[in-house]
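> coordinates for the following, if possible.
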Amino acid sequence: MRRIIFLALLSALLNHGFVSASAPLVIYLEADRTHHQASAISIEQGFKTAFSEVNNTIQGYPVEFLVLDHRANASRSYKNMQSFAADPQALAFVAGLHSTPLLKYRDYINKNQLLTLVPWAAGGPITRASDDQNSIFRLSIDDTKVGGFLVDYALNTKQCQRPKLLLEHTPWGQSNAENMSNSLLEQGRPKPQISWFQWGINETDARITLRTIINEGADCVLLVANSAEGEVIVRAMSKLQRDKRLPIISHWGITGGSFTDNVSITERESVDLSFVQSCFSFLAPQLNDFSKSVFTQASILFDEINQENDIKAPVGFIHAYDLAKVFISAMNQVELVDDNKVNQLALIKALENLNATTQGLIKNYQRPFRPYRVDDPDAHEALNQNDYCIAHFNNSGDTLVQSKEE
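Have a look, this model is predicted:
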């Protein structure tokens, strides 16, 4: 009799929504929250804002987030991937700023068909599997395109004649070395000289490296660095004799940490610094109603967001929001079941064959992905070079994105 009463009460609670009838779908948010916290937080904010618009529920399944910190350690990231693979509630693995974990363990991800979403990491090979089985999808800048974009800006806008590459000595830096070198060769320039630096470079070594670059006759620097090393290099450049300082055209890794907190206004004003971003900004002179509504929703969710420049490392938020919206469209296109491995496989196919147009901040996405083949290497890339713009820091440390017309 007690069992009958208990079951009747449970049924009533379920029918009235007091207890979820389904186990939660868990989205892993895995990034470097120790050394590049701003990028990790912005990605988290973007994903959570998008899912809050559907009340964190899809087809009756509650959506929850598990936040993890790999601390810039690829081995720790691999352990998190293994935990994801073993978690029956895990639905999607969202990566962070660093390319190295994804490059190093790309084959593991694809072999085990772990649905992986990439809103920041830019390493070219990440989405380019060695065979047709590919479960990694990116909505971000892609190094196979950004190298040519930065080279074109350096040569044609900045009028550089002898650019020098200054790159971090990681798989991400090596990927850019190849792409930038090829872009320069395609534009009829000689193979560029490359200077490498390790993570943790100090200011003395940075000044020595920059003086060597200047003495070798370079007239601008193409920089690939994350925030910590970018801070050191820009400060070192600012302290050189004024007529020796070179323009720095940087990848966007410098925006992922606390660059503007650690590089003073005086130091920033002393260096001609520009960097790549995608072509949307909450600081644009005019926002459409959709963009305003997204910001309003974010400001409701997060106490630290009151005005547009409170979103730090803004591309993390922007890309994560757009990618989450695309992912939600895929979720709405399939019939979710209680087996998340089945769901992951169904969502991989749905992402490759989206029917609905998804409204995003950067643009509207009409079938952003395609079924992957080795001979179609861009099939899992939602953005392209037309979505890239140049940006600068203003005196307040905000990121100002130039329009294509500027």
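> please count neighbours and contacts with C-alpha atoms only from this point.
Fine.
> sec struct for the residue nearest to L25 when sequence neighbours are not counted, please.
Excluding its sequence neighbours, the residue lying closest to L25 (Cα to Cα, 6 or more residues apart in numbering) is V63, at 4.8 Å. Under DSSP: H, G, I helix; E, B strand; the rest coil, the three-state class of V63 is strand.
> contact partners for L273?
Residues counted as contacts of L273 (Cα atoms under 8 Å, 6 or more residues apart in numbering) are P247, I248, I249, S250, H392.
> another sequence for comparison is provided below:
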Amino acid sequence: MHPASPSRRRFLTAGSAGLVALTVPSHVFGSAPPVLVGLDAEFFDRTSTSDEAVQLGAQTAIDDINAMGGVLGGRPLQLITTDNRSLPARGVANVEQLGNLPDMTAYLGGKFSPVVLEQLAHIHAVRLPLLAPWSAADAIVDNQYRPNYAFRVGLRDSIAMEALLEAIAARGLQRMGLIAPSSAWGRSCQFFIERHLIHRTDRSLELAGVEWHRWGSDRLIDEGYRALVQKGAEAIVLVANEPEGATLVKAVAQLSDANRRPIFSHWGITGGRFTELCGPALQEVDLEVAQSFSFARVKSPEGVRLAQRATEHFGVDDPLKVPSATGIGPAYDLVRLLGLAIEQARSTTRAAIHEALEHLPPYSGVVGHFAPAFTPLRHEALRARDVLICRFDADGRLVPRNIGG
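Okay, the predicted model is just below:
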């Protein structure tokens, strides 16, 4: 078992997968009833850090809003967390609990798209807005529900795959192989890669092959890599979480230079203790990773405070060493946007908040400037131009390829 941060230990020792309420300063707000924000994530996942990162971003935003007087004339926001243990059925049960709470205005989802996808039917039944900072399946937002209660400030698989292919083309590489989980996540990423290849005008890229690995298992992923190299792959697109990604990195590091290929990875590998799991092998592999947020780009006072809070919370000496940082910024902005929506709605009524989320004014967040974040026809705040391609440097910092861009 890895050593947990103090906040993570406090959560885990609660000893329950039920509701956990984070307190609000009663000396400031007195008896004013709190306005609730939910967070359902994989808090008991052994290697995850994305859950803690999303919680930190959300709680910091709540603290900032409360420091300015709260919402609705002096009511504090309060975060309520539930643990889904990475299980869709538990995630659905948790959302049922959250949806039954008076003054629950919205909830943030966790890392795993299969959990969030299973929650969609219930959140629409009770009209509980979903705020997605990490989970990437296109179908979370591109769902069949009208009105649509899912909103995302984070990457989606389709634009991430496009960005990774463009990064491969920029390196002058042509034949790529895909390593993906044998799940809906992996199949959707394969679909988006193939669709992008068809629509490219220069036709310089081609898919040499696809190798599947079992989600949650790191067995045989290195064999898939070797099979793609034998098929002539000059680059590897990796869709995986941190355990499988680390296994591949360590396997590639042991190969001769002639058999090493650059790896272009989905941000799933950064959702946990990836650098720790890789160890020194990480510096032996040519690895680029898609991200939706980096503290390297932060300039606003809110972003600087968030970076300071994150380094203190995780006990690191540099914001670029903060684990799962790509979940912190989106979670922060989502809660700040929710606060604006509550004020605009002048109510905790979910339908009114949904309407307000679709008609917000421009907002400059830590992730970027949204003008606006959402519209009635667009519930995705980020686009292809917002993707950052990053590399781990010799100090273990995850650095955008062009910090000044």
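> could you get me the TM-score between them?
Once superposed, chain against chain, the TM-score is 0.85 (TM-score structural alignment, normalised by the length of the second structure); 372 aligned residues with a Cα RMSD of 2.3 Å.
> before we move on, the earlier item: how close does whatever residue of the second structure lines up with the residue nearest to L25 of the first structure sit to P361 of the second structure?
The alignment partner of V63 of the first structure in the second structure, by TM-score structural alignment, is L77. Using Cα to Cα, to the nearest Å, L77 of the second structure is found at 21 Å from P361 of the second structure.
> with A345 of the second structure instead?
Separation of A345 of the second structure from P361 of the second structure (Cα to Cα) stands at 13 Å.
> between these two, which is the more surrounded one?
A345 (19 against 16; other Cα atoms under 10 Å).
> quick one: map that one onto the first structure.
Taking TM-score structural alignment, A345 of the second structure has V334 as its aligned residue in the first structure.
> repeat that for Y149 of the second structure.
Alignment note (TM-score structural alignment): Y149 of the second structure maps to S135 of the first structure.
> tell me who's in contact with its match.
By Cα under 8 Å, 6+ apart, S135 of the first structure lies in contact with I109, N110, Q113, L114, L115, T116, I348.
> tell me the centre residue of the first structure?
Residue closest to the average C-alpha location in the first structure (Cα atoms, centre = their mean): W120, at 0.9 Å.
> how near is the equivalent of it over in the second structure to L120 of the second structure?
Superposed on the second structure with TM-score structural alignment, W120 of the first structure falls opposite W134. For W134 of the second structure, the distance to L120 of the second structure equals 15 Å [Cα to Cα].
> that older thread, among the contacts of L273 of the first structure, which are located in helices?
Of these, none are assigned to helices by DSSP state H.
> which of those also appear as contacts in the second structure?
Checking the contacts of L273 of the first structure against the second structure (both residues aligned by TM-score structural alignment, their matches' Cα atoms under 8 Å), the contacts still present are P247, I248, I249, S250, H392.
> isn't the last one up against S281?
Read it as H392 of the first structure. No. Under the criterion of Cα atoms under 8 Å, H392 of the first structure makes no contact with S281, lying 12.0 Å away.
> so where do the helices sit in the first structure?
Secondary structure of the first structure (DSSP H): helices at 2-15, 37-52, 74-86, 100-104, 106-111, 143-152, 171-186, 203-215, 227-238, 259-262, 265-269, 289-301, 314-333, 340-352.
> quick one, which of those gets closest to L400 of the first structure.
helix 314-333 (10.5 Å; Cα to Cα).
> which residues touch the equivalent of L178 of the second structure over in the first structure?
Counting by TM-score structural alignment, L178 of the second structure lines up with L165 in the first structure. Each residue near L165 of the first structure by Cα under 8 Å, 6+ apart is listed here: A177, P192, Q193, I194, S195, V221, L222, L223.
> quick check: the first one touching H169?
It refers to A177 of the first structure. No. When contacts are counted by Cα under 8 Å, A177 of the first structure is not listed as touching H169 (9.9 Å).
> more neighbours, those two?
A177 (25 against 16).
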